[in-house]
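In: Sequence and computational prediction follow.
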Amino acid sequence: MDQVRVAAWASDPIALTGLINHLQSRPELLVLPRARRGEAAVLVFAVGEVDREAVAALRAAAAESPAAIVLVAGHVDPAHVGLLAECHVSAVLPRTALDRLTANVLAAARGRTSPLREQVEALAGEGGGAALTPREVDVLRLMAEGWDTAEIAGKLCYSERTVKNVIYAMTNRLNLRNRPHAVAYAVRAGVI
């Protein structure tokens, strides 16, 4: 069996490390280093949302290589479908669906993906309420480091009440039982 050559890009180093580790765990994929990204059959991009930085990176990758791109995102505006298509994006997945990533990478390598608009609309329906805000991600990262509420508040220049409200809103919205469950969710989603 030939391995599919894949390269990874993420909006932050922690997400990139998690993404690379996930891709390397799959025997059907060969993860290439950044210097050899132009040789990849598929590029996997992980972003919280499609913002200026993500668009610039997608455009640079599309200019560098004709490879198909699998975009893993917390949020994608349906208005960006045309832009994504121009950048060779062939598949869009929510950050919480890493279990489907390999299948989508293989499908993209073979040119067999569903229409991009349908994928973006599915992401909006599936992950719209589950996407974590940057504030929630900051709090989760510090919680994962073992910081308590007062320490998190001091580090982020928030009040303790604000930190508690962020945690409460997030755990309620995502149906998480407690703080450790929230951290585990964020790790599985590839956010921290």
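Out: Alright, I've got the coordinates. Numbers count the residues shown, from 1 in each chain.

In: can we go C-alpha only for contacts and neighbour counts from here?
Out: Will do.

In: On the three-state scheme, the residue nearest the centre of the chain is what?
Out: Against the mean C-alpha coordinate of the chain, by Cα atoms, centre = their mean, the closest residue is residue 46 at 3.6 Å. Under DSSP: H, G, I helix; E, B strand; the rest coil, the three-state class of residue 46 is strand.

In: Surely it touches residue 72?
Out: Yes - counting by Cα atoms under 8 Å, residue 46 does reach residue 72; the two are 4.6 Å apart.

In: shared neighbours, those two?
Out: By Cα atoms under 8 Å, 6 or more residues apart in numbering, residue 46 and residue 72 have these common neighbours: residue 95.

In: and residue 112, what helix or strand is that in?
Out: Residue 112 belongs to no helix or strand when assigned by DSSP states H and E.

In: quick one: it from residue 5, how far?
Out: Note on residue 112: its distance to residue 5, by Cα to Cα, to the nearest Å, is 16 Å.

In: got another, please set it beside the one above:
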Amino acid sequence: MRDEGVAAGQDGTAPRRPVRVVLVDDQPLMTAGIRMILETDPGIRVVATAADGASGVAEARRTHPDLVCMDVEMPGVDGLEATRRLTSDPGLRCAVLMLTTFQREEYLVASLRAGACGYLLKNTPPERLIAAVHSAAAGDALVAPELTGALIRRALSGQAPSGDAAEPSLAAGPDDPVEVSPGVELTPRETDVLRLMAEGLSNGEIAARMVVGRATVKTHVSNVLMKLGVRDRVQAVVWAHRHGLAR
């Protein structure tokens, strides 16, 4: 195993520790391909691999990674049960990102309920997969764009829309709160961030779109979650669709 050095920051001045990843997949060629993609980024280090859920949990407990990339269907202990074991283990603080070929709503919902921070398909472009690993390790929640609609439909099933959301006033400053729903006020910048979250963008992608720093976006996201009274990004996206803020 290579030494645990640090990767240079994007500005070349602030070294940071690479994101430590464990890959869990029962297909050796798939594992090798994903590893090759991730390790093209000096900010990612694959510290272990495993071919089933039980081994994946054992490797995570041994290496204490930042992130586990987990397949869903595997022999023995599957990815869902392994995810439950990882996220309920008080000795671990790793995030779990499901990475699978199955574009199935029931697997998505079960994964999120098991504690996974996201669900991506294996046909995700390499650059987006790398960005997703960084985002998931930083605490973002991610859902494959192909499945976002299904998740929203499930969340909104049987619930009538609560009415059109107000558009931010053109006269409002970037930090002036605007009522976007009864009892909920967001600044225009926070509203923009919420709309981009609803498009499935990560913090890094939102930062690039808005031409601001990633730390600024992270602050806006935290404020949005607090003001909406929701637990995570997935619930915020559901809220945005329910209240007419998603484009």
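Out: Structure's in. What do you need? All values reported here derive from a predicted model rather than from experimental measurement.

In: Superposing both, give me the TM-score.
Out: TM-score for the superposed chains, counting by TM-score structural alignment, normalised by the length of structure 1: 0.51, backed by 122 aligned residues with a Cα RMSD of 3.2 Å.

In: just to revisit the earlier point, so residue 112 and residue 5 of structure 1 - more neighbours on which side?
Out: Legend: neighbour count by other Cα atoms under 10 Å for residue 112 of structure 1 and residue 5, higher for residue 5 (21 against 13).

In: Looking at structure 1, name the residue matched to residue 79 of structure 2.
Out: Alignment note (TM-score structural alignment): residue 79 of structure 2 maps to residue 54 of structure 1.

In: Shouldn't its match be within a helix?
Out: Yes - under three-state DSSP, residue 54 of structure 1 sits within a helix.

In: quick check: longest helix of structure 2.
Out: Criterion DSSP state H: the longest helix present in structure 2 is helix 214-228.

In: Tell me the residues of structure 1 aligned with the helix or strand following that one.
Out: Of the helices and strands lying after helix 214-228 of structure 2 in sequence (DSSP H and E), the nearest is helix 233-242. Under TM-score structural alignment, the alignment places helix 233-242 of structure 2 onto no residue of structure 1.

In: list the contacts for the nearest residue to residue 106 of structure 1 once chain neighbours are set aside?
Out: Using Cα to Cα, 6 or more residues apart in numbering and skipping the chain neighbours, the partner closest in space to residue 106 of structure 1 is residue 4 (7.2 Å). Counting by Cα under 8 Å, 6+ apart, residue 4 of structure 1 touches 28-30, 40-42, 106, 109.

In: So which bit of structure 2 is stretch 66-75 of structure 1 matched to?
Out: Under the criterion TM-score structural alignment, stretch 66-75 of structure 1 matches residues 93-102.

In: The match of residue 79 of structure 2 and residue 11 touch, don't they?
Out: Yes - here residue 54 of structure 1 reaches residue 11: they are 7.2 Å apart, a contact under Cα under 8 Å.

In: Quickly list what's touching both of the two.
Out: With Cα under 8 Å, 6+ apart as the test, residue 54 of structure 1 and residue 11 both reach residue 47.

In: And those two? Which one has more around it.
Out: residue 54 (18 against 15).

In: how about residue 139 of structure 1, what's its match in structure 2?
Out: By TM-score structural alignment, residue 139 of structure 1 lines up with nothing at all.

In: okay but residue 139 of structure 1 is in contact with residue 150, surely?
Out: No - using Cα under 8 Å, residue 139 of structure 1 makes no contact with residue 150, being 11.5 Å away.

In: Mind telling me what residue 121 of structure 2 corresponds to in structure 1?
Out: By TM-score structural alignment, residue 121 of structure 2 lines up with residue 94.

In: Please tell me how far its match sits from residue 49 of structure 1.
Out: Taking Cα to Cα, one finds residue 94 of structure 1 at 10 Å from residue 49 of structure 1.

In: which one of these two has more residues nearby?
Out: The neighbour comparison of residue 94 of structure 1 against residue 49 (other Cα under 10 Å) goes to residue 94, with 28 against 18.

In: give me every residue that touches the residue nearest to the centre of structure 1.
Out: By Cα under 8 Å, 6+ apart, the neighbours of residue 46 of structure 1 are 8-11, 15-16, 19, 71-73, 95.

In: how far is the host helix or strand of residue 162 of structure 1 from where the chain is centred?
Out: Following DSSP H and E, one finds residue 162 of structure 1 within helix 160-173. Taking Cα atoms, centre = their mean, to the nearest Å, one finds helix 160-173 of structure 1 lying 22 Å from the centre of the chain it belongs to.

In: Flag every buried residue along that helix.
Out: 160, 163-164, 166-167, 170-171 (16 or more other Cα atoms under 10 Å).

In: go on, stretch 225-242 of structure 2?
Out: 225, 228, 232-242.

In: and residue 20 of structure 2, that's in a strand?
Out: Yes - Residue 20 of structure 2 forms part of a strand when assessed by three-state DSSP.

In: From residue 33 of structure 1, how far out is the aligned partner of it in structure 1?
Out: Aligning on TM-score structural alignment places residue 20 of structure 2 opposite residue 5 in structure 1. Per Cα to Cα, residue 5 of structure 1 is found 10 Å from residue 33 of structure 1.
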